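Engineer: make a model of this:
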Amino acid sequence: MSTIVIKRSQAVWQDRTRAYTAWVDGKAVGRLEHGASLSVPVGAGEHEVQMRIDWCTSPALSVSVPVGGTVELECGPNANALLALLYITLWRHRYIWLKPATTE
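Structural biologist: Presented below is the predicted three-dimensional model:
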């Protein structure tokens, strides 16, 4: 079995007390609290991952998971105090950023 691991950043104030819902291939697979991570078992191959909170989302991200392998992703809020109103209305499908995890 392969795995997708999603880690949520520790934002200073944005969404600190609210959970994001992780969606893989159109199905809700779990919730991420502030600073938490989630491991989702999946079959090998292409998968579409998206994060949601209320009516706001991240852009969908396509990932290729190798047989028996793991793909690590990171997510967090895009909004800041000056742009929050735009992110919850016009840019609501970009409210959360979602990207492959950086290796250090």
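
Engineer: rest of the way, CA atoms for contacts and neighbours
Structural biologist: Fine.

Engineer: ok, the closest residue to residue 53 other than its chain neighbours - how many residues close by?
Structural biologist: Leaving aside its sequence neighbours, residue 53 sits nearest to residue 20 (CA to CA, 6 or more residues apart in numbering; 5.1 Å). Applying other CA atoms under 10 Å, we find 23 residues neighbouring residue 20.

Engineer: ok, now how distant is residue 20 from residue 58?
Structural biologist: Distance from residue 20 to residue 58, counting by CA to CA, to the nearest Å: 10 Å.

Engineer: let's see this one next to it:
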Amino acid sequence: MSQDLFRAYEIILDSTNVGIIFAGQTICVPVVAGTHSLKMSIDWCGSEEINFSIASGEEITFECSGFSIFQVLLIPYYLIFRPNNWILLKRLG
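Structural biologist: Predicted structure coming up:
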């Protein structure tokens, strides 16, 4: 369960909004080979930016999520001191 269960995260690829994603959803975003940056955003908060390189024909999987129900007491801390850690974004594999 997440604090943003019914809200969409914006997908920011190379400083450009390329779409949105809701909880439980999977999305495929095609990119050209090279070096890119990815982050997620919601309101004034978001994730840390992840830089990655991708080769032609390669697929990379990322996963994003909000806080678990057990972390709900930390929400004020993240809102004030760590807004770029509001969304957890990680590369899989």
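
Engineer: can you pull the TM-score for these?
Structural biologist: Laid over one another, the chains give 0.91 as their TM-score (TM-score structural alignment, normalised by the length of the second structure), with 91 aligned residues with a CA RMSD of 1.3 Å.

Engineer: please enumerate the shared neighbours of residue 20 and residue 58 of the first structure.
Structural biologist: With contacts defined as CA atoms under 8 Å, 6 or more residues apart in numbering, the residues shared by residue 20 of the first structure and residue 58 are 51-52.

Engineer: on that earlier part again, wait, the residue nearest to residue 53 of the first structure touches residue 51, no?
Structural biologist: Yes - in this structure, residue 20 of the first structure is within contact of residue 51 by CA atoms under 8 Å, at 6.3 Å.

Engineer: closest to the mean position in the second structure, which residue would that be?
Structural biologist: residue 40 (3.4 Å; CA atoms, centre = their mean).

Engineer: which part of the first structure matches stretch 37-45 of the second structure?
Structural biologist: Aligned using TM-score structural alignment, stretch 37-45 of the second structure spans residues 48-56 in the first structure.

Engineer: returning to what we had before: show me the contacts for the residue nearest to residue 53 of the first structure.
Structural biologist: Contacts for residue 20 of the first structure (CA under 8 Å, 6+ apart) come out as 31-33, 51-53.
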